[in-house]
Structure formats: C-alpha cells, structure tokens
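Peer 1: using only what follows, build the 3D model:
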Amino acid sequence: MPMIVGVVAGAAVLALVFIVVVFKLMWRVAEPNEALIISGSKHRMEGLEEGMGFRIVTGRGTLVLPGVQAVRKLSLDLNETELSVDCVTHQGIPLKVRGVVIFKVGDDFVSIANAGRRFLDQQKLMSERVHNVFAGHLRSIVGGLTVEDMIRDRDKLTGQTRAACGTEMEKLGLIVDSLQIHEIEDPTGYIKNLAMPHAAAVQRDARIAQAEANRLATEAEQQAAARMAEATRDSEILQAGYQAERDNAAATSRQAGPLAEAQARQEVVVQETRVAELKAHRREQQLQADVRKPADAKAYEKRTLAEAERDVRISAAQAKAKETELAAAAEATRVTTAASAEAEATKARGAAAATATRATGEAEAAAAQARGIAIAESTRAKGLAEAAAIAARAAALAENQEAVVAQQLAENWPEIVKAGAGAFGNVEHMVLLNGAEGMSDMFTKALTMGGTGLGLARQLLASMNADGRVKGGGSPVNGATSGGAGSSSKRVPLDGES
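Peer 2: Predicted coordinates for the structure are as follows:
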C-alpha cells in the first residue's frame, strides 16, 4: 500500500513537471517594444482582413503550439536614417540638403501587419528604404522652391516633405516621429552672396550701435569729468577764499608795524620841528636882545647857522616823511597787486577782493594822512623860518644899512668884477711898462671908471625895499643876486664867520 502511494505521488509530480515544461515551451510573451507575429493559424482581428494567416500579439503573453505555429518578433524601436540629398532649386541652383528622419513601426495592428509583410526578415534594410523615399520626395519639393524660400521657411520644406511621404510611409507600416533639416549646403556660394548685403547691414548697424555706445560713454565720461572739475573748482574757490582771509589777516598784521612806526616817526618829526622852532625863536630873541650894531655880522652868522641847521632838520624830516610815504605806498601797492591777482585768478572771491580793497584803501588813507601832515608841518616850519628871516633882515637894514650894502657888494662882487673886466673886451694889444703893478693900477681904474662899482652899489640900495628884498621880485639881501643868465654868486663871509 505505501508503495502504491509513493508511485502515485511520483507520477503526479512527474506529470506536474511535464505540464510546466510543456507550458513554458508553448507560452510566449511580447516585450513592450516588440510585436509577436504568430503564423500557422487563421485569426480574425479587428481592422485586419479576414483570414490573413497570422496573428499579432503586443504587450501580453500567448500560447503557441510548437511545431504547428511559428513565432517571430518585429521590433517597435525607433530608427533613424541620415539624409544627404543633392537637389536643384527652382532657380537651377544646386544644393545639398542634410537632415535626419526618425521613424518607427506604427503601434496599431494594421501598421504592424504592413511592416511585418515588408520588413519581417529585412529590418536592417528599413533605414535604406526610408532614405530612398524621403530623398525622392525631397528632390521633388526642392525643385519647386527657391533658395530664399528654403532659407526663410524651413518648416514649410519639412512639412511638405512629411506630407508627401506620409502615404508611402503608411503603406510601409511606418510613422515619422521627427524630420529635421540640419543643413543646406551651397557649393556655388549663392547663399553666402545672398547673405552678404544683410551681413553688411548687420555690420553697419553693429558699428553704428558701437559708435553710439562709444558716444554715450564719452558723454558720460565727459559729464563725470565736468562734475569732478566743478567739484575741484568749488573746493579750490573755498580754499582760495580761506587763503585770502588768511592773507588779508597777515597783510593787516604786517601793515600794523609799518603804520605804527610811520606814526611814531611822524610824531618824532613833529616834535623835532617844534623843538627846532622853539630853539630858533629862543636864539632869535637872544640875538635881538644881545646883538647891537658892532655885532651885526656875528648875529647874522648865528641866524644863518640856525637857519641852515633848521633847514637840515626840515630836509631830514621831509626825507623821513617821503620814506614813510614810499614805504606805505609800496606796501599798499604790493597788497593791492596780490589781492587783484588773487581776485582775477579765482573770479569768485568777491568778498575777499572787497576786504583786500578796503584794507588797501585804509593803508592808502593812512599814508596820505601821514604825507599830508608831514607836508603841512614842513610848510609851516619853512614859513615860520622865512618870516623870522625877513623880520631879522628888515631890522638889520633899518639899524645898519651900510653893513647890508657891504654884504650885498660882497655877494655881487663877481658881477662887479665881470663888468669892470668888460672894459678890456675890445683891446687886442696892451703894453704895460711897470709890470704887475701897472696891471693892478689899470684894473683898479677900470673898476672905478665911470663909477662902475659904486654905480652898481647905488642901484642895489635904490632897488631894496624896507623888508630886505630887491624891487621887481629879486632875492633877499642874503641870497644870490639876480644876475644875467649863466651868472653865479658866492657869499663872502663876514667878520667872525669861518
């Protein structure tokens, strides 16, 4: 009994194994990218003609009777073929069109059946057949187009080619996934020549655009530079204004010293002038009190010395005043020149120029004031001295007219001698018997002949006024005589004079 059970179990197992093996041999499964074409039995499928003698299985499994039915596979993968077609356009221009066609067997049973009948054993020739189909239609379509149409509208060329090949591809059981025209070669250079005007226009526009960009950049740079220059100018103007203020303060401080010194010198000159006036007045009073007729010459000498000393001091005071005036004018001129140059250079420092001008005016006013005071004091001192001299001479003339006449004769002695020597002007030859003594006698006679010397003295006395001046605007008795042109006089010292 156990043996029977074991035999039955073994037979069952063998039967099961046999069934599995037979099933594996009979069962076929179609991959997603392939179609199984099973021939050897008649099957009716939707869309196919009745009794075509094979059936198509896609995406599922099916039983196949070994030895009775044959199973073959048709690939549904994508395929591509390169297009390189020599064409001639409507214009007669030869071109070479390069592209690619991507195609596959259609997914419907009709396309699979058509492709199976034509390419089941010749799938490697599928690309060649497709290339031939597209090459023929492409030549035909290009022959009806111009180069310009092909360049400007490639989609039109592509669409017409696909439309023309659609019917034939459907008969072959193929569908076109993509048709791309990669390149249109022009061995004659027509396309290049056609593009040259456009390229030139593009280059022109590019150059114009570049030039415009350069212009805008240059304008921007110039504007930036102008703004920088304007900022620099404003900064320099502000700095110049501050510098002008500093220079003005420095000039004011520099002028303060010379102005104070000039004022001090002016006071010194004034005081010296007053002292000189007091001394002269005192000496004049002393001389008037002490000098009498026997001492007229000595009094005259002292007065003359006092006048000379006073003239020296007055000249020194005038020189100092002139020096002060020139120093103030030079300093004012320097300040004015500096301020004017600074104002002309900056053109924006009106306030600084006004301040400089005001300082210059003050300096000039101070200099003019000092100059006027010095001149006034000098004139006053000179007038007082002349008045004193005139009074003294008038008094001397009233008291001792003979001394005055003697002084006038002494001062005009060169003219007297000249007039006496005129008697010998027309003498060509003169014989002297007693030598130098005879010459002295003759010269003495010439001087007294006709009253030449005494006559000149009488004329001087008659022409003198009570104030000691010669009639007709002549010089005082102590001055030079009013001789002719080119005449000169020399003062003869009196008694007691050196």
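
Peer 1: only C-alpha atoms from now on, for both contacts and neighbour counts.
Peer 2: OK.

Peer 1: most residues in a single helix of the chain, which one?
Peer 2: helix 190-290 (DSSP state H).

Peer 1: report the angle between the axes of the next helix-or-strand element following that one and helix 190-290?
Peer 2: Remark: after helix 190-290, the chain's next helix or strand is helix 296-346, criterion DSSP states H and E. Inter-element angle recorded for helix 296-346 and helix 190-290: 160 degrees (by axes from the mean of the first three to the mean of the last three C-alpha atoms, to 10 degrees).

Peer 1: also this sequence, please, to line up against the first:
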Amino acid sequence: MRDNGMGVGEVVRSLVLGILGAIALRIVLGIYQRFLFICEPHEILVVSGKSTKLSTGESVKFAVITAGRHFRIPWVQIVKRMDLRIISIELHVKRILSVGGIPLDLHAIANVKISTDERYVYNAVERFLDMGTDNIRMAARQLLEGALRGVVSQLTPEQVNQDRIEFADKLVEMTDADFSKMGLHLDTLKVLRVEDEAQYLENLGRTQIANALRDAENAQNRTGQDIAMEEAAANQSAAIAQKQAEIGIAQKRNQLRALTGQLEGEAQSVEREAQVASQQARAEAEQELQAVRREVETKRLLCEVVLPAQADATARQLLAEGDAASIAEAGRANAEIIELTQ
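Peer 2: Below you'll find the predicted structure:
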C-alpha cells in the first residue's frame, strides 16, 4: 500500500510539473510576443530610448525602423507605430486673385503621406507622433492652400485653367521644401475645377469658341483655295506631262522608223551581196565545169582521134620503112648477084 501511495504521488508530481512548465512556456511566449514588434509594409516603428545618429551628424533619442522587427527592452524602450498610408485631402479654395485681379475658385484633390526618406522621416516623427490622421491632414491642407494662393497669383486665369498639369507641377515644386521640413511627401495633386464668379473664363471660352469657329472657317476657305490651286497646278502639270509624253513617244517612233529603215537597208544590202556572191559562185563553178568539160573533151579527142592517128601514122611509117628496107636489101642482093655473075 505504501508503494502504491508513492507511485500515485510521483504521477501527480509529474502532472503538476508538466502543467507548471506549460504555463511557464506560455508566459514566456506571451512576454516575448508582447515585446516583439514586427513592422508591416504600410507603417514604421518608432523606438524611444534608443539613440540614433542621423546622416547630418545630429543625434536623436529615438530610432525609426522601416522594415523587419524589433524586440523592445522592457522598462527601457517604448515602441509606437506610424501609418504610412495615403491621406487624401480635398481642397476648395475660394477667391484666389490671379494675374489681372480676377478671383478664381479652385477645387483640387491631393494625396500626402509620411515620408520614408531617412532625411525627413525623423521630422515627421517629431511633429506627428501620437497625432491622428486628421491632424496630419489639417497641417497639409493649410500648407497646400497657402501654396495655391501663391502659385495662382503668378498665373493668368487662362494658364490656370488650360495647363493644369504645369500648374500642379509648380505647386509641387513650391511645397516640396515645406513638406520635407514637416516630414511629409506630396504624392499626387490634381486640379478638378477652376471657377470664377466674374464669368471671365466663360466669356473667354465664348470668345475663344467664336475665334476658333472663325479660324476654322478661314482655314476651310484657305483649304478650299489651296485645293483649287493645287488642282489647277496638278491639271497643268498633267497636261504638260502628257504633251511631253506625246513628244517623247513621237521621237521614239521616229527613232524606231529610222532604225527600222536602217536595219531594212542593211538587210537588203546583205541580201544583194548574198545574191551577187551566189551568182559569182555559180559563174565560177560553171567556169570550172566548162574547164573540166574541155579537159575531158581534149582527152577524149586525144584518145579517140589523135592517139589512133598517131599510132596509124607510126604504123604506116614503120611499114614504109620496112618496105624500103626490103627493097634496099633486095637491090643490094641483086647487085651482089650481078657482081658474082660477072
């Protein structure tokens, strides 16, 4: 029984220790989570009690964390958050005197936010920490309204109304230094409407419309005249070009006729030369043929007449010579016989 009691006590002790360990771990995690600050993309963390040396060489008693996380040292540091999201400001400034003393009413919308530039963000912390968005909006509106009056006083109503992009650029340029001192950044500014009680812009618009219509009509008339002149010039150029083309065609035809005549003459000359050459060759061949025929006839006569005649004459001569020799021999024999008989 005593052993069983000791076993139960060990189990209870283990359970108690496990529960206490879990509670202690939860307390540690809770403390860690409480003192761990994670900087989200749309905010900055301001850590008081931590000295920071700025790029200007000046030291401040707080630090700005724009990304990552920070573990706050208890009883030494304080961490606060500042929102970086856009703050929209509607501007409606009345009776702003422009050049010429003409009052204008301006409706515009601006978007500002706390600057994340290291050179200016500390200015925003000093001025707007623990202040709500409305306070930032009010300060920015006052600055923009004053700048609006300053810019409009340098421009004519036409410039303000027509070139609103340039007007907004001038306003941004004028307020840049003041916003930097406040640690703010003017993201966008757009002029929505420009109005005037004196209806100067409306009358100016009517005049401009009338002038535009007149200019358009004049331009149309000038365009019609220009078109007529261009058509006349084009017709004249076309007629001249047609005449020149006809002259060129006639010249080419004459050149073709001359070339054709020249070629035909050369062809006829070649043909005549060929005919003459053919006749001459025929005559030469005929002469050669006649010469051959004469030679053949000569040889034929030689064979048929001359040679037989010569052979017959030779034969007769030989016969005559033989007869003479016989007679001579007979005479000589008779003489010898006579001599012997005597």
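
Peer 1: hang on, the earlier thing: mind giving me the packing neighbours of the longest helix of structure 1?
Peer 2: Counting contacts by 3 or more C-alpha pairs under 8 Å, 6 or more residues apart in numbering; DSSP states H and E, helix 190-290 of structure 1 packs against helix 296-346, helix 350-399.

Peer 1: would you map the strands across the stretch 51-200 of structure 1?
Peer 2: In the stretch 51-200 of structure 1, strands defined by DSSP state E, counting those that start in this stretch lie at 54-58, 61-63, 70-75, 79-88, 94-105, 174-185, listed in chain order.

Peer 1: need the counterpart of residue 22 of structure 1 in structure 2.
Peer 2: When structure 2 is aligned by TM-score structural alignment, the residue opposite residue 22 of structure 1 is residue 31.

Peer 1: how about the strand or helix carrying its match, which residues are buried there?
Peer 2: Take DSSP H and E as the rule and residue 31 of structure 2 turns out to sit in helix 2-35. The neighbour-count check on helix 2-35 of structure 2 (16 or more other C-alpha atoms under 10 Å) flags residue 35 as buried.

Peer 1: can you name every helix or strand that the next helix or strand after that helix contacts?
Peer 2: Counting by DSSP H and E, the next helix or strand C-terminal to helix 2-35 of structure 2 is strand 36-39. The contact analysis (3+ C-alpha pairs under 8 Å, 6+ apart) places strand 36-39 of structure 2 against strand 68-71.

Peer 1: what residue lies at the spatial centre of structure 1?
Peer 2: residue 229 (5.7 Å; C-alpha atoms, centre = their mean).

Peer 1: what's that residue aligned with over in structure 2?
Peer 2: Counting by TM-score structural alignment, residue 229 of structure 1 has no partner.

Peer 1: can you check residue 186 of structure 1 too?
Peer 2: Using TM-score structural alignment, the partner of residue 186 of structure 1 in structure 2 is residue 196.

Peer 1: try residue 96 of structure 1
Peer 2: By TM-score structural alignment, residue 96 of structure 1 lines up with residue 105.

Peer 1: same thing with residue 80 of structure 1?
Peer 2: Aligned partner of residue 80 of structure 1 by TM-score structural alignment: residue 88.

Peer 1: burial of its match, as a residue count?
Peer 2: 16 (other C-alpha atoms under 10 Å).

Peer 1: and if you look at residue 387 of structure 1?
Peer 2: The tally of other residues near residue 387 of structure 1 (other C-alpha under 10 Å) stands at 12.

Peer 1: next one: residue 337 of structure 1 from residue 94 of structure 1, what distance?
Peer 2: Going from residue 337 of structure 1 to residue 94 of structure 1 by C-alpha to C-alpha, to the nearest Å gives 91 Å.

Peer 1: who's more crowded, these two?
Peer 2: residue 94 (19 against 14).

Peer 1: so who does the nearest residue to the more buried one once chain neighbours are set aside touch?
Peer 2: Leaving aside its sequence neighbours, residue 94 of structure 1 sits nearest to residue 88 (C-alpha to C-alpha, 6 or more residues apart in numbering; 4.4 Å). Neighbouring residues of residue 88 of structure 1 by C-alpha atoms under 8 Å, 6 or more residues apart in numbering: 94, 95, 139, 142, 143.

Peer 1: next up, the contacts around residue 322 of structure 1.
Peer 2: Contacts for residue 322 of structure 1 were tallied using C-alpha under 8 Å, 6+ apart; they are residue 371.

Peer 1: that one corresponds to which position in structure 2?
Peer 2: Using TM-score structural alignment, residue 322 of structure 1 lacks an equivalent in structure 2.

Peer 1: can you tell me how far residue 322 of structure 1 sits from residue 352 of structure 1?
Peer 2: In terms of C-alpha to C-alpha, residue 322 of structure 1 sits 31 Å off from residue 352 of structure 1.

Peer 1: quick one: the longest helix of structure 1 to chain centroid distance?
Peer 2: Centroid separation for helix 190-290 of structure 1 versus its chain: 16 Å, with C-alpha atoms, centre = their mean, to the nearest Å.

Peer 1: cool, and stretch 158-177 of structure 1?
Peer 2: With C-alpha atoms, centre = their mean, you get 75 Å for stretch 158-177 of structure 1.

Peer 1: where in structure 2 does that stretch fall?
Peer 2: Using TM-score structural alignment, stretch 158-177 of structure 1 corresponds to residues 168-187 of structure 2.

Peer 1: and the matching stretch, what's buried?
Peer 2: So stretch 168-187 of structure 2, judged by 16+ other C-alpha under 10 Å, has buried residues 168, 170-172, 174-175, 178-186.

Peer 1: helices - which of these land there?
Peer 2: Among these, the residues falling in helices (DSSP H) are 168, 170, 171, 172, 174, 175, 178, 179, 180, 181, 182.

Peer 1: hmm, back to that, not counting its neighbours along the chain, what's nearest the match of residue 80 of structure 1?
Peer 2: residue 111 is the one closest to residue 88 of structure 2 (C-alpha to C-alpha, 6+ apart), at 4.6 Å.

Peer 1: and the one you found, how many residues sit next to it?
Peer 2: 18.

Peer 1: ok, now residue 46 of structure 2?
Peer 2: When counting by other C-alpha under 10 Å, one arrives at 21 neighbours for residue 46 of structure 2.

Peer 1: can you tell me what it aligns to in structure 1?
Peer 2: Aligned partner of residue 46 of structure 2 by TM-score structural alignment: residue 37.
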